[in-house]
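In: Starting from these lines, generate the structure:
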Amino acid sequence: MAKYSYKQRLEAVMKVTEKHMSCKAVGRLLGCGDTHVRRWVKRYENFGVEGLIRKPRISPMIMKTMNILLSTIQKIVKNFKTIT
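Out: Reported below is the predicted structural model:
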């Protein structure tokens, strides 16, 4: 699966919104499907340029580890408060 930069996504959206090109035509230029372009346009319409920024994803295993760590820290802090 190809990843597209923020700049590429923004340029694609601008071609659709300002130059009135079709999502299919823009997709062909970029080498991706029109579904990608439609999704970017929708995100742009709903959230502005912020919607085109890729957000990092955290794996479920890392999330589980972080939750266990947070829980442990909270217990330590709670125990420390009862001691002092």
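In: For the rest of this, base every contact and every neighbour count on C-alpha atoms.
Out: Fine.
In: Buried residues in the helix or strand where residue 11 lies, which are they?
Out: Secondary structure here is read from DSSP states H and E; on that basis residue 11 sits in helix 6-17. Within helix 6-17, the residues that qualify as buried are 9-10, 12-16, counting by 16 or more other C-alpha atoms under 10 Å.
In: between the residues you listed, which is nearest residue 65?
Out: Of all the buried residues of helix 6-17, the one with the least separation from residue 65 (C-alpha to C-alpha) is residue 9, at 33.4 Å.
In: before we go on, could you also do this sequence so I can check it against the first one:
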Amino acid sequence: MSAFRRASAVYKKKYGKPPVIIYDNISQIVNENHKNFDILQDDAKKNADDRKYIAVHIYESIFLSLALSDWSRANKWLKSAVLIGGINGLSSQ
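Out: Next up, the predicted model:
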């Protein structure tokens, strides 16, 4: 994460907007070590608030519900979240 934070400062200076990092299959991290997921969530919140970079977590909705049930900001976050489901069967045309 520290390498991405350093690179994001260079990107933001060059393009005038924060970069985006996409964590795909984040549900695997939730299953293996919930504390790592908490670290990623807290880091994403802090860096978005500071406008350093934007993190996007992609995971199955069942894991989202389980992971956020223990997270202190879950209720506030869920009110503004947009959950996208059912995209596994889509094909690009």
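In: Any idea what the TM-score is?
Out: For these two chains in superposition, a TM-score of 0.26 is obtained (TM-score structural alignment, normalised by the length of structure 1); 33 aligned residues with a C-alpha RMSD of 3.2 Å.
In: Not counting its own residues, what contacts the helix or strand following the helix holding residue 11 of structure 1?
Out: Using DSSP H and E, the next helix or strand after helix 6-17 of structure 1 towards the C-terminus is helix 23-30. The set of residues external to helix 23-30 of structure 1 that reach it, using C-alpha atoms under 8 Å, 6 or more residues apart in numbering, is 12, 15-16, 33-38.
In: which of those residues lies closest to residue 76 of structure 1?
Out: Of all the contacts of helix 23-30 of structure 1, the one sitting nearest residue 76 of structure 1 is residue 36; the distance, using C-alpha to C-alpha, is 46.7 Å.
In: Quick one: neighbours of the closest one, just the number.
Out: Using other C-alpha atoms under 10 Å, the number of residues around residue 36 of structure 1 comes to 16.
In: Provide a list of residues in contact with it.
Out: Residues touching residue 36 of structure 1, when contacts are defined by C-alpha under 8 Å, 6+ apart, comprise residue 27.
In: Please identify the helix or strand for it.
Out: When secondary structure is defined by DSSP H and E, residue 36 of structure 1 falls within helix 34-47.
In: how about the strands of structure 2, start to end?
Out: Ranges of strands in structure 2, per DSSP state E, are 20-23, 54-57.
In: could I get the ones you listed as TSV with mean neighbour count and distance to residue 37 of structure 2?
Out: Listed next are these as TSV, based on neighbours: other C-alpha atoms under 10 Å; distance: least, C-alpha to C-alpha, whole Å:
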stretch	mean neighbour count	distance to residue 37 of structure 2
strand 20-23	13	11
strand 54-57	17	10
